[in-house]
Structure formats: C-alpha cells, structure tokens
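[1] Turn this into a model:
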Amino acid sequence: MFAKNVGGIEKVLRVVIGLALIAGALMGYGTWMWIGIIPLATALLGSCPLYTILGKGTCPLHRK
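    So this is what the prediction gives:
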C-alpha cells in the first residue's frame, strides 16, 4: 500500500516524539501537541508522505 521509507532508528525516534507530544496534550500543555499523531502514524506505517514526494528515505532496504 505505502512504500516503506522510514528506517529503524528513525521509527523509534518518531514513536518517542509522537508519544511525548500526545502525552503533553493529554496533560493540558496545549492542543497543538496533538500534532504528535503525525510522527506516530508515520512510524507505525513505516512510510512518510513527505519523503515520498521528495524521493528520500532512511530505510536501507528500499533506498533508491
């Protein structure tokens, strides 16, 4: 469905950052922190739409 273009270390960083932002939103630090859904979703899918548009990626098996 989606081309895999997010590598292992980057996936971990995206999950950590996404969860931290969502936790901040749940604790009331600001509704803008719900933006953490984006890095979390891209990590879980293994695909970043911006990387696809730019023709980039950090996944070593699918690098062009």
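[2] hey, let's count contacts and neighbours off CA atoms from now on
    Will do.
[3] Nearest to the spatial middle of the protein, which residue is it?
    residue 39 (2.7 Å; CA atoms, centre = their mean).
[4] Compute the number of surrounding residues for residue 54.
    Neighbours of residue 54 under the rule other CA atoms under 10 Å: 8.
[5] Would you mind measuring from the residue nearest to the centre of the chain to residue 7?
    Residue 39 is 13 Å from residue 7, where distance means CA to CA, to the nearest Å.
[6] burial of the nearest residue to residue 32 once chain neighbours are set aside, as a residue count?
    Nearest non-adjacent residue to residue 32, counting by CA to CA, 6 or more residues apart in numbering: residue 25, 7.4 Å away. Neighbourhood size, residue 25 [other CA under 10 Å]: 17.
[7] Following up with a second sequence; could you model it the same way so I can compare the two?
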Amino acid sequence: MFKRNMGTVDRAIRAVVGLVLISLVFLGPQTAWGWIGVIPLATAAMGFCPAYSPLGLSTCKRHASTN
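    Reported below is the predicted structural model:
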C-alpha cells in the first residue's frame, strides 16, 4: 500500500474540489470535463498524492515518538 503523504486539511480540500468538479457534469455547463474531479476525490480517499512523492512533499503531520 501507499504511505500517506496528505494531511487532513489537504484531503478535505481535494474532496470538496473533486465533488464540485463532478457536479459540473450534472449541473452548470454539463460537460464531460467535470469527470476530472475523480482524480482529486480519489487522492483524498487514499490519502496519497503521486505528484508529491517525486517532489518529496508531504502535508501529513509527523507523529512524535513516545520512547
């Protein structure tokens, strides 16, 4: 499985953007381009962004060890 690299706020924003884009398929201009919203919705659900990996980015909070 993938190592999570997205924090809660990042995931929430992506989910909202994805849902808004998908809603454009049924409302508004009603074009198929709204299906591009599946990508941010899927990355939000997985908690992993493939574009972040090669760039070494992560919005996930690091948990402090309790040793």
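[8] re the thing from before, what's the spacing between the residue nearest to residue 32 of the first structure and residue 16 of the first structure?
    Distance check for residue 25 of the first structure against residue 16 of the first structure: by CA to CA, it reads 14 Å.
[9] cool, residue 32 of the first structure as well?
    Applying CA to CA, the value for residue 32 of the first structure to residue 16 of the first structure is 17 Å.
[10] just residue 36 of the first structure next, same as before
    Look at residue 36 of the first structure and residue 16 of the first structure: by CA to CA, they are 9 Å apart.
[11] The two: which has the busier surroundings?
    residue 36 (21 against 16).
[12] Grab the nearest non-local neighbour of the more buried one.
    Closest to residue 36 of the first structure by CA to CA, 6+ apart is residue 18, at 4.0 Å.
[13] That neighbour touches residue 38, doesn't it?
    Yes: using CA atoms under 8 Å, residue 18 of the first structure is in contact with residue 38, at 7.2 Å.
[14] out of the two, which sits in the more crowded spot?
    Set side by side, residue 18 of the first structure and residue 38 show more neighbours around residue 18, with 23 against 15, by other CA under 10 Å.
[15] mean shift between the one helix or strand residue 54 of the second structure maps to and the first structure?
    Using DSSP states H and E, residue 54 of the second structure sits within helix 52-55. When the first structure is superposed, helix 52-55 of the second structure averages 0.9 Å from its matched positions, counting by mean CA distance after the TM-score superposition for the first structure.
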